[in-house]
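# Sequence and predicted structure are below.
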Amino acid sequence: MENISQLTEIQPDILRGMADEIRSANINYKTVYGDYQSGGWHTTILYAPDGENNDGLVHDGEAKPTSLVNDLPVTQRFLEELGLEFFTVRIARNDHDSWLWEHRDYVELNEEKKRLRLHVPLISNPDAIMQFPQCKVHMAPGWVWKLDPTVSHAISNTGSATRMHLILDCYVNSTLRHMLNKETLEEDHVQPLPRLNLETHTKLLAQAQHLFSRQGSEKADQYLLKTFHQFDLGTQTSYDLLIDFYRDMGFRSRENYWISEQSTRIYHRGETNTGAPMFNMRGLLFSNPHASKSDLPQFSMFRQILQTCRLYPGLERVYVRGSLARGDADPYSDIDLLCVVAPEQFSSFLKQIDTGIKERHSPLGDAWVDTIVKDFGGVGFVYLLQTDKGLYQLDLYVACRGHPSLDHLNRVPHKQEIFRHDRNEGDNQQLDTLQYRLHSEMVEQEIRRINSIEPSVPRTLTELNVLGFMIKKCMKCGDEFVAGDEFNSWKRCFIKLVRQKFDKQHRDYGFYHVKRLMNEANDHGTLYEDLCAIAHCPLNLNSFKQVNRCAMAFVQKHFPDIYTQQQDMMEAVTRHIEG
């Protein structure tokens, strides 16, 4: 009864009078929502906000009678005596063997208003049916029926006679509330749908495959769409069957088409457009994400970085993580931000945000692609930012909305949401998953491309300096355990840099077979001795200063051009370590 019920009985003579005058009137029916039906479902508008029957669609506003109402005095009197607040009133005609596929309504309208749809069946037959996920209902003439169209529903008419209803889209006022107080639902009108089991599911897909090969995709599509009218699909929709069907066939374009259609028909009316930019970048900024540390220099810095992120289409959520989110940040803490981006703009956002960080925040060197942070369905970058308040590390992770790995974020113990783009369709995990799947090839290709960029001397040098910065920061904060782990990474990074000069073929060997570099370096074993000393060097501040100087001297000697290009970064990190 939450979805459908009987509200008020209608006198038979009034019902006959409305049906007769509508049948005899010269009505120009329109076919609207054509993609949502098999054909044979037609409507005409009686009341609309502009008083005109223009597009035949449902719109918000104070309904006014169209010119057609003048030819239907019995119907007009019935409607106006109800005392309801309409925003659209239509006549809907369903011919024999017509099907309106699974969908939800009102999802494109403002959620703040309370609405309900009323049906007044004028002409019907027992095989004219309204389907819901678990049952089907025959809306018999003689009643005003209530329908909540925000739940999934569908219509079929397999009887020999036409089904004709008045459809009243109403705002909930006191009159309608009074009618709802008396709602009922006679069991004779309701029939449960059988649950779709695995065996039947397999047979349906096999029959769809047969239809596809013999009669084409349209017949296969309609066959699977009718499953909503015939079965209780559980947590699935008829569109899920179509998506799975075409995925199993390897028919990517049809799979994407039905992902897009499910998104449109079930979740929102906005058509999926892979190339459209996102305007309307409204958002909510929480002014104090960690409550007790707003006087730290990082606080104003991440606000500025957030404003940079908001410049580019696609941004939907931003989280601050780490010590700033926990509330135990200190003046040396990193700035950890995670941006969640719409899948259709994931690639362009990655390029734009990297350019924006470089132009607006002057990082030292290029970003280092972070392969250490937990996978959230995207790509992580580490920047070193030189500010008037010191040298700071920005960890920026860009994740794709709907990506399966983004579920890991729910298990991160400390995070604060600091920005949310106001999406009209609201938060819906299944919709997000569909949108990701629609663009998954592009997203995964971009993630692979960035994470598999071939190491180079500049990139390795950037990594070495980022690690050096992190080691000094950890030691200053007394976190010797993390500093030791980072120091091991620093050693491996330095030997990789050495091998890129003298032993590129074995660049990723680490300290294995390092003795072969004695001959390659041609320096009487001096480099080999230095590498041995570094490999066994204990971690303390003085020893780390020495190995860092050794590394910077190596770069200056063997990669002079790159040293000149990245001199600002190396000198800034060295000052940080020495200081």
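Structure received. Every value quoted in this text rests on a predicted model; they were computed, and no experiment measured them.
# From here on, just use CA atoms for contacts and neighbour counts.
Noted.
# how about the residue sitting nearest the centre point of the chain, what does it touch?
Nearest residue to the geometric centre of the chain (Cα atoms, centre = their mean): Asp432, 3.4 Å. Contacts for Asp432 (Cα atoms under 8 Å, 6 or more residues apart in numbering) come out as 401-402.
# downstream neighbour of the longest helix anywhere in the chain in the secondary structure list?
What stands out as the longest helix in the chain, according to DSSP state H, is helix 480-502. From helix 480-502 onward toward the C-terminus, using DSSP states H and E, the following helix or strand is helix 517-521.
# Enumerate the positions of that next one that are buried.
In terms of neighbour count (16 or more other Cα atoms under 10 Å), helix 517-521 has its buried residues at 517-518, 521.
# now the strands for the stretch 1-150 of the chain?
Taking DSSP state E, counting those that start in this stretch as the test, the strands found in the stretch 1-150 of the chain are 4-9, 41-48, 64-65, 85-94, 98-103, 115-123, 128-131, 135-137, 143-147.
# Tyr332 against Lys472, yeah?
No: if you go by Cα atoms under 8 Å, Tyr332 and Lys472 don't touch, sitting 10.0 Å apart.
# Looking at those two, which is more packed in?
Neighbours were counted for Tyr332 and for Lys472 using other Cα atoms under 10 Å; Lys472 has more, 26 against 19.
# helix/strand/coil for that one?
helix (DSSP: H, G, I helix; E, B strand; the rest coil).
# follow-up on the earlier one: could you tell me which residues within the longest helix of the chain count as buried?
483-484, 486-487, 490-502.
# Report all helices and strands that it contacts.
Counting contacts by 3 or more Cα pairs under 8 Å, 6 or more residues apart in numbering; DSSP states H and E, helix 480-502 is packed against helix 457-476, helix 517-521, helix 526-535.
# mind redoing it with 7 Å?
helix 457-476, helix 517-521 (3 or more Cα pairs under 7 Å, 6 or more residues apart in numbering; DSSP states H and E).
# Could you count how many residues lie near Asn451?
The local packing of Asn451 (other Cα under 10 Å) involves 15 other residues.
# dump the residue contacts of it.
Contacts for Asn451 were tallied using Cα atoms under 7 Å, 6 or more residues apart in numbering; they are Val369.
# Check it against this one:
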Amino acid sequence: MPTLHLADITFANRPSQLPLLSRLANILAASPAVTHLLVRGSLAHGTADRLSDVDFVVGVQDAALPAFARALDDLMSVEAGALLPGWRDTIVADLGGVGMVFLVPDEGHLHQIDLYLVPASHVPHLRATVATAVLLDREPALAPAEDTAVAERFAAEFFARPRTCAELLIEHLVLAVLLHKRVKRGQRFVAYSEWHRLHTATKDLIKTALVPTSRFWGWYQLREELALTPISRACLGDLEAAISGPAVPAASDVDAAVERTLALVERSCPEALHGLEDAISAYRTYLELM
């Protein structure tokens, strides 16, 4: 097992998330494909509170990046106890790799774990431009140009791939956790942005379930496409209810949005719930404790 350099970050702020951060770091560092583990965000800057997420940059050998990313759901579920498959993070800035968000229970709380996988060849540039604390620094094998091209192509295809109903459901569940944190912290501007993102995910979920071959972009022609059957009209009513709420949500609004989304999924694409019933029950319990 490699030595992880936790002393500096421990001395800086002794965050309550440190035991979880240490456990996750050991899980990730056990893979020989991983060359670097960097912590960024509030844990790296010494400004973390009890709601702060654990935000890793994971350097991976260029050629191994696609396989490591595909195995990440299983790794985080089996080894770290993640409740749900990872959400393809569309909020994080483009750092040359791919971002995933997992929800991991620890000490009675549900923690947001941000994992950004970056090709090892990109790590020097990233470290020069993004403030991080170093946990693991292995010398990577020299990546030939074709390996770097494989990693870059995978990253581009990763975000271009259309999302399934199950992925959009997970996006709702992750965004609800983020929104609860914004509400508790009084971060109204960020809450406004993520609330709109949740509404957009609701629209995307309905279109993916009911009109997957739609020729219209974004929010255009929704009524014309969705007012044709009882199920689609009910889903359109769910979307009307979502966008008719406040511009900045309260905690109760976020909880109502989660329940509305779960009902919408059960009505329009129940297969998206397959295998997630126990996870969603646990998720509801943790949400009540936030």
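Cool, the structure landed. Since the structure is predicted, the reported quantities are computational estimates derived from the model, not experimental observations.
# just to revisit the earlier point, which residues are contacting the longest helix of the first structure?
Applying Cα under 7 Å, 6+ apart, the contact partners of helix 480-502 of the first structure are 457, 460, 464, 467-468, 471, 474-475, 506-508, 510-511, 517, 520-521, 535, 539.
# looking at the second structure, where would I find the counterpart of stretch 322-331 of the first structure?
Alignment note (TM-score structural alignment): stretch 322-331 of the first structure is matched to residues 41-50 of the second structure.
# end to end, how far does the matching stretch reach?
14 Å (Cα to Cα, to the nearest Å).
# Run through the residues that contact whatever residue of the first structure lines up with Ala250 of the second structure.
The alignment partner of Ala250 of the second structure in the first structure, by TM-score structural alignment, is Asn540. By Cα under 7 Å, 6+ apart, the contact set of Asn540 of the first structure is empty.
# Number of residues surrounding Leu179 of the second structure?
Neighbours of Leu179 of the second structure (other Cα under 10 Å): 28.
# got it, and Thr3 of the second structure?
Counted with other Cα under 10 Å, the neighbours of Thr3 of the second structure add up to 10.
# Quickly note the distance from the residue opposite Arg185 of the second structure in the first structure once aligned to Asp328 of the first structure.
When the first structure is aligned by TM-score structural alignment, Arg185 of the second structure is paired with Cys477. Between Cys477 of the first structure and Asp328 of the first structure the computed distance is 12 Å (Cα to Cα).
# again with Arg492 of the first structure
Taking Cα to Cα, one finds Arg492 of the first structure at 31 Å from Asp328 of the first structure.
# in the stretch 251-400 of the first structure, which spans are helices?
Assigned by DSSP state H, counting those that start in this stretch, the stretch 251-400 of the first structure shows helices spanning 252-262, 297-309, 323-326, 346-361.
# Would you mind pulling up the elements that the last one packs against?
In terms of contacts (3+ Cα pairs under 7 Å, 6+ apart), helix 346-361 of the first structure is packed against helix 440-451.
# do the same with the first one
Counting contacts by 3+ Cα pairs under 7 Å, 6+ apart, helix 252-262 of the first structure packs against helix 238-249, helix 429-438.
# on that earlier part again, please work out which of the helices of the stretch 251-400 of the first structure is packed deepest.
The highest average neighbour count among the helices of the stretch 251-400 of the first structure, using mean count of other Cα atoms under 10 Å, belongs to helix 323-326 at a mean of 21.
# what about that helix, how far off from the second structure?
Superposing on the second structure and averaging over aligned pairs (mean Cα distance after the TM-score superposition for the first structure), helix 323-326 of the first structure comes out at 1.0 Å.
# In space, what's closest to the aligned partner of His506 of the first structure in the second structure - neighbours in sequence excluded?
Applying TM-score structural alignment, one finds that His506 of the first structure aligns to Ser214 in the second structure. Excluding the flanking residues, the one nearest Ser214 of the second structure by Cα to Cα, 6 or more residues apart in numbering is Lys207, at 7.4 Å.
# got it, and Thr526 of the first structure?
Nearest to Thr526 of the first structure is Met518, by Cα to Cα, 6+ apart, at 7.8 Å.
# Report the separation between the residue located most distally from the centre of the second structure and Val211 of the second structure.
In the second structure, the residue that sits farthest from the middle, by Cα atoms, centre = their mean, is Leu228; the gap is 33.6 Å. Shown here: Leu228 of the second structure relative to Val211 of the second structure, a distance of 11 Å by Cα to Cα.
# and what of Thr10 of the second structure?
Computed with Cα to Cα, the distance linking Thr10 of the second structure and Val211 of the second structure is 51 Å.
# Regarding the second structure, what is its longest strand?
The longest strand of the second structure (DSSP state E) is strand 109-119.
# Can you spell out the matching residue range in the first structure for that strand?
The aligned range for strand 109-119 of the second structure is 390-400, by TM-score structural alignment.
# Contacts only, for the residue lying closest to Arg254 of the first structure once chain neighbours are set aside.
Spatial nearest neighbour of Arg254 of the first structure, excluding adjacent residues (Cα to Cα, 6+ apart): Tyr246 at 6.2 Å. Contacts of Tyr246 of the first structure were listed using Cα under 7 Å, 6+ apart, and they are 252, 254-255.
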